[in-house]
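**Student:** here you go, sequence then predicted model.
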Amino acid sequence: MQRGYAPYTKRLVVTASGDASSTIASAIAPCSSLTQKAAFFCCSVLAFIATSLLFPFTSIAIPRTIVLGANHSTPPYVIAETQKGLEIEIIKAAMNSQGYDVTLVFASQYRMASLLKSGKLDAVTPVTTSSMPEDTYISDSHITYRNIAVSLTSHNHTIHTISDLNQHVILAFQNAKALLGDEYRNAVGSSPRYLETPDQQKQVHSFFVQQDSVIVLEERIFQHYMQQLPPDKLTAYTVHKPFPLTHYHVAFRDPELREIFNMGLKAIKKSGEYARITGNYPQQCEHNDRTHGPFPTGQKADSQPLQ
């Protein structure tokens, strides 16, 4: 984080109208009676005013910047190395449409809450309605996550509900037990073997290599890492969707900023920019138990889900 960086400041807007020439003449006249130094200062100020008067109804805006806290890299949603990602691009586009720039600070969820409370951040993402920090204002939902279970098609697993996971070996993302609710926690408590991992790239790789588990993770994250594997490492797999969608939001310290973001989000959805951004990333499939593959040698994994 940039030390001493001040969160956003108000915009300066100057407008003018009326008979500019006569106003300028009368304003500059008093400068003749001043000392040289004072006259220079006076005329500099008046020159700025004169510029505004000569161009009625124009505005000079100093862009405002907000400081946004985001999770450490969770591709394709947040990619710290490039300061991009699906979620970051959506937030930047929404704020840019309203005249704001966005500076990013990457931190853990706990650290972000502390920085937000101390005023060093203007906003944090992503949060849910049940996990929003205290004394913040939550935005409209800007992104939706879909957690899935993935199994090898050859295993013929039936996973229609969360409780169906209780009979399978599970490799899940870190903190899945805490985030996916009581039903999930109870189900995997009966699993023959249950593990969680912070490394989701290895999670996806080991699924195709070891071929002995069901993995639980977010759908776009799975597709992101799967597409990095060579075709000869892929095996036909089935996507199961026993989990409800998770709608995420941005939490702001300032209710005005929250409303500005909401307006920007509506604007980019209306203009088509939101769809353009999401179209550059892996898509979510609407179908349950959808089989993908097999993958002949030389064929790349689908970049779009089968419909």
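**Tutor:** Structure received.
**Student:** all contacts plus neighbour counts: C-alpha atoms, from now on.
**Tutor:** Noted.
**Student:** residues of the helix or strand containing Lys202 that come out buried?
**Tutor:** Assessed by DSSP states H and E, Lys202 sits inside helix 200-210. By neighbour count with 16 or more other C-alpha atoms under 10 Å, helix 200-210 contains the buried residues Gln200, Gln201, Gln203, Val204, His205, Phe207, Phe208.
**Student:** now tabulate those residues in TSV and tack on distance to Gly69.
**Tutor:** Below are the buried residues of helix 200-210 laid out as TSV (distance: C-alpha to C-alpha, whole Å):
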residue	distance to Gly69
Gln200	22
Gln201	23
Gln203	26
Val204	27
His205	29
Phe207	32
Phe208	34
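**Student:** sorry, back to before: list the contacts of the helix holding Lys202.
**Tutor:** Here helix 200-210 makes contact (C-alpha atoms under 8 Å, 6 or more residues apart in numbering) with 171-173, 197, 213-215, 221-222, 225-226, 229, 233-235.
**Student:** next helix or strand past it?
**Tutor:** Assigned by DSSP H and E, the successor of helix 200-210 is strand 214-218.
**Student:** list the buried ones in that next one?
**Tutor:** Within strand 214-218, judged by 16+ other C-alpha under 10 Å, the buried ones are Val214, Ile215, Val216, Leu217, Glu218.
**Student:** what packs against it?
**Tutor:** Where contact means 3 or more C-alpha pairs under 8 Å, 6 or more residues apart in numbering; DSSP states H and E, strand 214-218 is packed against strand 147-152, strand 170-173, helix 200-210.
**Student:** which one of the ones you listed lies nearest to Val188?
**Tutor:** Closest approach to Val188 among those (C-alpha to C-alpha): strand 170-173, 7.6 Å.
**Student:** next up, a structure to set beside the first:
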Amino acid sequence: MLQLAVWGILTSLISYKVLASNDDKSLEVAVGWNKPPYVNSADDSGFELDMIRQIFARMGYKFKPVYVPYGRSLSMLQNSRVDGALTLSENAAVPPVQLTDSYIQYQNVAVSLQSKHLDIKQPKDLGRYAIAAYQTAAKNLGEQYAYAVKQAPLYVELPDQTKQVAMLLNGHVSVLIIDVNIFNNLQAVLEPGTNRQPITIHHIFAPSDYHVGFLNPNLAQDFNQALKAYQTSLAHQELVHKYNIFADEDV
């Protein structure tokens, strides 16, 4: 009788643990450092994080961001240190990484101060200037860009995009390569109100599609199904409006 009682208690505990685990499924996902309006690491918010959180909820998972320098996301996933990684380009599709369908587009642009009157009409024109770019830009923006930046008198890729924007505003570089929404947000922080320097946005890149990477192909398939449903929902439209995404006018 005692053995039966102990077995009953153990069975109940195991059953409770399984149920609790099913109720609290979560995925740890590598996320590039702070890049508002897409990612605000201080409070786990932003357009991209809020979107992923809603898509994961449709999959039945909780989203747990792990903040790392953007260039480390892929290696962390490949080494199984996380379950997934955000904002991966197509060139990250190497075994064992399984990329989802594109869930977000970044509009990368070249940015300069209007006072400099720079003539930049295509990526090859960048070779004349000192440039600061986001991490992995040389891998993601095409052969013409990669060749041009090798000719540039100065070229740096930075994990901290606040420092990147500051380099332009302080005159340490002539051109930024950055997503237009990230630039608009960070310039407003660094130069609030009437202190903003007039800038020129050079539209020399096509939009960049980005994907979530998983090691588990079933998770990638589940994500794609949830993504399709989410993209046609009112929740997605409300999120775009909330964060004012895709506003890229010159100022």
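**Tutor:** Perfect, thanks for sending it. Model, not experiment: these values are computed from the prediction.
**Student:** and the TM-score between these chains?
**Tutor:** With the length set by TM-score structural alignment, normalised by the length of the second structure, the two chains reach a TM-score of 0.79; 240 aligned residues with a C-alpha RMSD of 3.2 Å.
**Student:** circling back: between the contacts of helix 200-210 of the first structure, which is closest to Ile88 of the first structure?
**Tutor:** Closest to Ile88 of the first structure, out of all of these and judged by C-alpha to C-alpha, is Ile221, at 14.9 Å.
**Student:** neighbours of that closest one, just the number please.
**Tutor:** Look at Ile221 of the first structure: counted by other C-alpha atoms under 10 Å, it has 20 neighbours.
**Student:** which residue lines up with it in the second structure?
**Tutor:** Matched by TM-score structural alignment, Ile221 of the first structure corresponds to Ile182 in the second structure.
**Student:** and if you look at Asp254 of the first structure?
**Tutor:** So, by TM-score structural alignment, Asp254 of the first structure is matched to Asn216.
**Student:** related to what we said a few turns ago, hmm, which of the contacts of helix 200-210 of the first structure are the buried ones?
**Tutor:** 171-173, 213-215, 221-222, 225-226, 229, 234-235.
**Student:** ok, of these, which one's closest to Val78 of the first structure?
**Tutor:** Using C-alpha to C-alpha, those come closest to Val78 of the first structure at Ile221, 10.4 Å.
**Student:** so which residue is smack in the middle of the second structure?
**Tutor:** Computing the C-alpha centroid of the second structure and ranking residues by C-alpha atoms, centre = their mean puts Thr87 first, at 4.1 Å.
**Student:** show me what contacts the equivalent of that residue over in the first structure?
**Tutor:** Alignment note (TM-score structural alignment): Thr87 of the second structure maps to Pro126 of the first structure. Counting by C-alpha under 8 Å, 6+ apart, Pro126 of the first structure touches Ala70, Asn71, Tyr248, His249, Val250, Ala251.
**Student:** tell me how far Pro126 of the first structure lies from Arg64 of the first structure.
**Tutor:** 22 Å (C-alpha to C-alpha, to the nearest Å).
**Student:** distance of Ile14 of the second structure from Trp7 of the second structure?
**Tutor:** Distance from Ile14 of the second structure to Trp7 of the second structure, by C-alpha to C-alpha: 11 Å.
**Student:** do a quick rundown of the strands in the stretch 151-300 of the first structure.
**Tutor:** Ranges of strands in the stretch 151-300 of the first structure, per DSSP state E, counting those that start in this stretch, are 170-173, 194-197, 214-218, 237-240, 246-252, 290-292.
**Student:** and the last one, what other elements does it pack with?
**Tutor:** Here strand 290-292 of the first structure is seen to pack against strand 237-240 when contacts are counted using 3+ C-alpha pairs under 8 Å, 6+ apart.
**Student:** against the second structure, where does the strand it packs on fall?
**Tutor:** So strand 237-240 of the first structure sits over residues 199-202 in the second structure, by TM-score structural alignment.
**Student:** average gap between the matching stretch and the first structure?
**Tutor:** Here the mean offset of stretch 199-202 of the second structure against the first structure after fitting is 1.2 Å, by mean C-alpha distance after the TM-score superposition for the first structure.
**Student:** with distance to Thr278 of the first structure added, can I get the buried residues of strand 214-218 of the first structure in CSV?
**Tutor:** Formatted as CSV, those follow (distance: C-alpha to C-alpha, whole Å):
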residue, distance to Thr278 of the first structure
Val214, 27
Ile215, 24
Val216, 23
Leu217, 19
Glu218, 16
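**Student:** tell me which of those is nearest to Ile24 of the first structure?
**Tutor:** Distances from Ile24 of the first structure to those, taken by C-alpha to C-alpha, are shortest for Glu218, at 63.1 Å.
**Student:** surely that closest one meets Ala172?
**Tutor:** No - counting by C-alpha atoms under 8 Å, Glu218 of the first structure does not reach Ala172; the two are 9.8 Å apart.
**Student:** ranges for the helices of the first structure?
**Tutor:** Counting by DSSP state H, one finds helices in the first structure at the ranges 20-28, 36-54, 86-96, 109-117, 176-179, 181-188, 200-210, 219-226, 255-271, 273-279.
**Student:** nearest to Asp140 of the first structure, of these?
**Tutor:** Here helix 255-271 is closest among the helices of the first structure (C-alpha to C-alpha), at 6.1 Å.
**Student:** centre of the chain to the closest one, how far?
**Tutor:** 14 Å (C-alpha atoms, centre = their mean, to the nearest Å).
**Student:** that helix against the second structure, how far on average?
**Tutor:** Averaged out, helix 255-271 of the first structure is 1.6 Å away (mean C-alpha distance after the TM-score superposition for the first structure).
**Student:** list the buried residues of that helix.
**Tutor:** Leu257, Arg258, Glu259, Ile260, Phe261, Asn262, Met263, Gly264, Leu265, Ala267, Ile268.
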